[in-house]
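J.: Below is the sequence, then the predicted model.
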Amino acid sequence: ETFKDKVVDLFATHFPDKDPRTFQVDRIKGGSFNRIIGVTISQPKPQEFTWEWVLQVFHNMCGQRQVKKDEKYIIRIPRAKYEGDEMKYDVAVLQFAASRLPYPIPRVQFVDYTSENALGSPYTIQPRLEGNNLAPVQTSLTVEQNVKLTRYVMDIHRKMHSITSVAPGVIHPDTTTSSHLSLTRFLVPEHPKGHEKFLALKHATLPAESQTTKQFLLELCNRQEDLDETTQDWAWPFWHQFKQIINLLHDRGFLPDDEVFHFSHLDLLGRNLLASVDHDRNTIDITGVLDWDMEFSCFAPKFVAYKAPFWLWVTDDVNDENEDFADTISDPEKPSLVAAKRIFDETAGEDWKRFAYTPEYQIARKMFDVLKTGCANQPMQVQAQEVVRRWKDLYPEDE
């Protein structure tokens, strides 16, 4: 039995009134954390001389041609081998975002957190949103299209800025409605050489509590340091250096104690937007906002939420996560990029721009990424070193 057959069997259980012969299964490019499968349920033609066939012929003769649209779905299957515990958090985030934000966000129609199914894996089934991935065409947009896109992306961020909490954390599966918010502390990331002690630590999650930004960052730093000592009997020196930077950021007024935490999508880039682009009519419509996973969607410090969407004014050859380009236009000769940067600078407001362009906050965001993810792999170890180096360059007197 092929994987395609397994998908057909699964859909036959969820759509018992449909003919499995109308199921078309396609592989879709997935992400780092999920395998994506597309399924189209075609609408069968009515049999000749049935009432449905007669009505269809009649409508066609009257110029009222009625065409039933195919039903399209996607299956998201986690690449990691676990029994759905973390997927419960992903579903909770998705449902919370869909209930609080007025944008085309996927909804979960079916979910199984176990492996006791035709696929042998946890999965979710979602109606497939219209449109194509924006990333491949984003830099070819016209000025008018990129201006509309920039305003739309900024509007998403503003709506998320308005959703706040006195506690930082990840949305807990107990969150059942848009008005009932339950948060847990950031989950300690998995270590590739984990053992029993680590697993006990990993699942010892606690409800999130009201904290200042400084308290939250120091606590997260201590948890990562404890994780290192638990799994490898020593800790990276970055954690001690990060604590010094956090305290200095607070002492210099960059982490005031009265700030709350904001709902954030940390990977809101072109690759996670679906769009319908019509170059003939010079229009663009955003048809989907994707990737509301626990890994990227959380209640984070204000300096994290108020990052500039600078991917809107950089070219394909520029790393869309490198904030060295946040306050520059990678190709000043390209009018659409110039227009996007101008719209942000003119409409973002001084508060957002201060968080977006201030070097201390850019360093703090790189540090937060390490604090959230850990130093279990070389890229994050290099990033941690970069944080320390950039701070020393900015404040050599702190050594």
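T.: That came through fine. Numbering: from 1, shown residues only.
J.: going forward, measure contacts and count neighbours with C-alpha atoms only.
T.: OK.
J.: surely Leu134 meets Leu273?
T.: Yes. Using CA atoms under 8 Å, Leu134 makes contact with Leu273 at a distance of 5.7 Å.
J.: which residues in the stretch 151-300 of the chain form helices?
T.: 196-202, 213-232, 238-251 (DSSP state H, counting those that start in this stretch).
J.: Please identify the deepest-packed of those.
T.: Across the helices of the stretch 151-300 of the chain, averaging neighbours per residue (mean count of other CA atoms under 10 Å) puts helix 213-232 on top, at a mean of 19.
J.: Check which helices and strands that helix sits against.
T.: Applying 3 or more CA pairs under 8 Å, 6 or more residues apart in numbering; DSSP states H and E, one finds that helix 213-232 contacts helix 196-202, helix 238-251, helix 359-373.
J.: Please enumerate the helices of the stretch 1-150 of the chain.
T.: So, for the stretch 1-150 of the chain - with DSSP H, counting those that start in this stretch - the helices run 3-14, 51-61, 85-100, 143-161.
J.: Tell me which of those helices is the most buried.
T.: It is helix 85-100: most buried of those by mean count of other CA under 10 Å, with a mean of 20.
J.: got the angle for that helix vs helix 143-161?
T.: Interaxial angle of helix 85-100 relative to helix 143-161 (axes from the mean of the first three to the mean of the last three CA atoms, to 10 degrees): 110 degrees.
J.: Contacts made by helix 85-100 with the rest, please.
T.: 78, 104-108, 113, 170-178, 292-294, 297-298 (CA atoms under 8 Å, 6 or more residues apart in numbering).
J.: Repeat that for stretch 27-38.
T.: Contacts for stretch 27-38 (CA under 8 Å, 6+ apart): Val25, Asp26, Lys72, Tyr73, Ile74, Ile75, Arg76, Ile77, Pro78, Arg79, Ala80, Arg128.
J.: which among the residues you listed end up buried?
T.: Neighbour counting over the contacts of stretch 27-38 (16 or more other CA atoms under 10 Å) leaves Val25, Lys72, Tyr73, Ile74, Ile75, Arg76, Ile77, Pro78, Arg128 as the buried ones.
J.: Got another one to weigh against that:
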Amino acid sequence: MPQFSEQSPLEQYDQAYYDILQVRLLQLVSELFPEIKGSSQMIIEEIGWGSYNQVMGVTIWQSEPFQGLAATVQNFFSRLCRTAKVQRSSDHQDYAIRFPFHDGNEFTILGNDMGRDVAVLQILQSCLAIPLPKVIKYDLGKDNALQKPYILQNRIRGQTLEVLMDTLNSKQMTHIVEKIAAITAPAAGMISGENAADIRGWESKLKQFAVPTYTVAEAFPDYAQPSAEPAQAQTPLKYLIVHCQRWLAYEASMGYSKNEALWADIIVVARSLDRLGLLGDCFHLVHDDLFPRNILAEVKDSTSVEIRGIIDWDISFFAPKCVAFRPPYWAWIGEDAQERDEGNARIEPEDDTGVSLQEAFLTAASDEYIRFGFSQEGVFARQLFYVVERGVLTPCEVDLANMLVSQWRTLYPSDFTNSDSW
């Protein structure tokens, strides 16, 4: 049984789970690679896990590489296989298998929709010139040896930037963010799982952001539930206004009217951001989990690393331009920073390493990136997007929205005078 840290979400599973998983994985790998003659030509190892999915690594040799190493299920599945001093020959291929923790029918939230994951990776492979996993084979049903949906993809080798942070290649990091943001669409929303089988025309098949969100729907099961409606082509400003109106309609269906004035003020801020040119005129691709754990790299020399790939595209979508240009403030603030606190973009680093990393990033970034990523208004725009997307039905969400409106009123008081927000 693999050993996991105390923070592992896999703790809830007992030995029986792993006993079954070992057998099923062995059978699945044998079916995926029928050319192998025995288990001595494969190693299966734990790579990691996310909020919804487990990831196992698979190494396949064309010939038998192990001499004197018993190739039992226990041997090739355990961490022994990861650390054993085995000479790897050049005739091997590395893969990764992703599958959900839960049964395949439990697709209740974005991260569990593996069909969408397949579509995202296939579309990005066709239009994004940065290293990312390639889909080799997938099965979105349960009629397979694993009895779960799975994706077989190539494995990108490297260490996460969590390990290599101090030698971050800032120029390459800015290049990657700008490459991702350069992919645009006419509507806000998420790539649809319908594109898994055919990616042609994907831009016209985006799914709109759900109102209510899955989290809100779970809290209020007696009211309207999320639906995967097609996203409509519109300007970023129009999207924000319509999304506010959708939330108002949902709240009205609950008999809740306390947020009407707040939503009106949010729309005033949105109009102001549009006037300042911070929303853009189309929607840009966002990797919303672009943090060190999902950036693989290797040491290039004594002062820098080379980014080898970007993984975990589960939380990716199209949003106004300001959202796509979030700076990697985690690089120079340090481990204590709240990774989703957009205000971190305007916090100055406290140590020499952080100062050097920030200066290197600012030197490499374009003027557009700096304006959208670091300006006070750019930070406001990102914060506003997430308020609108998630709604204001909890005290924390209401407090954040009121704070943004209050601060914007201080900066641009005339925008609230005789405004026609609707």
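T.: Perfect, thanks for sending it. Bear in mind that the values here come from a model prediction, so they are computed numbers and not experimental data.
J.: Got a TM-score for the pair?
T.: Put the two chains on top of each other and the TM-score (TM-score structural alignment, normalised by the length of the first structure) is 0.79; 363 aligned residues with a CA RMSD of 3.2 Å.
J.: circling back: nearest approach to Val387 of the first structure belongs to which of the helices and strands packed on helix 213-232 of the first structure?
T.: Closest approach to Val387 of the first structure among these is made by helix 359-373 (6.0 Å; CA to CA).
J.: Give the buried residues for the closest one.
T.: Within helix 359-373 of the first structure, judged by 16+ other CA under 10 Å, the buried ones are 359-368, 370-373.
J.: thinking again about what came up before, any idea which of the buried ones among the contacts of stretch 27-38 of the first structure is the one closest to Ile286 of the first structure?
T.: The closest of those to Ile286 of the first structure turns out to be Arg128 (CA to CA; 14.1 Å).
J.: got the contact list for that closest one?
T.: Applying CA under 8 Å, 6+ apart to Arg128 of the first structure gives the contacts Gly38, Lys72, Tyr73, Ile74, Pro106.
J.: Could you work out the most separated pair of these?
T.: Farthest pair in the contacts of Arg128 of the first structure, by CA to CA: Gly38 and Pro106, 13.9 Å.
J.: Matching Glu342 of the second structure against the first structure, which residue comes up?
T.: Per TM-score structural alignment, the equivalent position to Glu342 of the second structure in the first structure is Glu323.
J.: Enumerate every residue touching the corresponding residue of the second structure for Met154 of the first structure.
T.: In the second structure, Met154 of the first structure lines up with Thr174, judged by TM-score structural alignment. Residues near Thr174 of the second structure by CA under 8 Å, 6+ apart: Phe361, Ala364, Ala365.
J.: Helices - which of those residues land there?
T.: Phe361, Ala364 (DSSP state H).
J.: any idea which of the contacts of Thr174 of the second structure has the most stuff around it?
T.: Within those, Phe361 tops the neighbour count with 24 neighbours, counted by other CA atoms under 10 Å.
J.: And for that residue, nearest residue in space, chain neighbours not counted?
T.: Counting by CA to CA, 6 or more residues apart in numbering, Phe361 of the second structure lies nearest to Ser170, which is 5.0 Å off, once chain neighbours are set aside.
J.: Roughly how far does that neighbour sit from Ile307 of the second structure?
T.: 10 Å (CA to CA, to the nearest Å).
J.: Over to Met403 of the second structure?
T.: For Met403 of the second structure, the distance to Ile307 of the second structure - CA to CA - is 37 Å.
J.: Same question for Phe317 of the second structure.
T.: Taken as CA to CA, the span from Phe317 of the second structure to Ile307 of the second structure is 22 Å.
J.: Same check on Tyr214 of the second structure?
T.: In terms of CA to CA, Tyr214 of the second structure sits 34 Å off from Ile307 of the second structure.
J.: Check Trp263 of the second structure too.
T.: Applying CA to CA to Trp263 of the second structure and Ile307 of the second structure gives a distance of 41 Å.
J.: same thing with Asn75 of the second structure?
T.: Where Ile307 of the second structure is concerned, Asn75 of the second structure sits at a distance of 32 Å (CA to CA).
J.: Compare neighbour counts for those two and give me the winner.
T.: With neighbours defined as other CA under 10 Å, Asn75 of the second structure and Ile307 compare such that Ile307 has more, 24 against 18.
J.: counterpart of that one in the first structure?
T.: Using TM-score structural alignment, Ile307 of the second structure lines up with Ile286 in the first structure.
J.: residues touching its match, list them.
T.: By CA under 8 Å, 6+ apart, the contact list for Ile286 of the first structure reads Pro104, Gly131, Leu149, Leu273, Leu274, Ala275, Ser276.
J.: go on, Trp292 of the first structure?
T.: Trp292 of the first structure neighbours (CA under 8 Å, 6+ apart): Asp90, Val93, Leu94, Ala97, His265.
J.: so which of the helices of the stretch 1-150 of the first structure gets nearest Glu259 of the first structure?
T.: So among the helices of the stretch 1-150 of the first structure, helix 143-161 is nearest, using CA to CA, at 12.1 Å.
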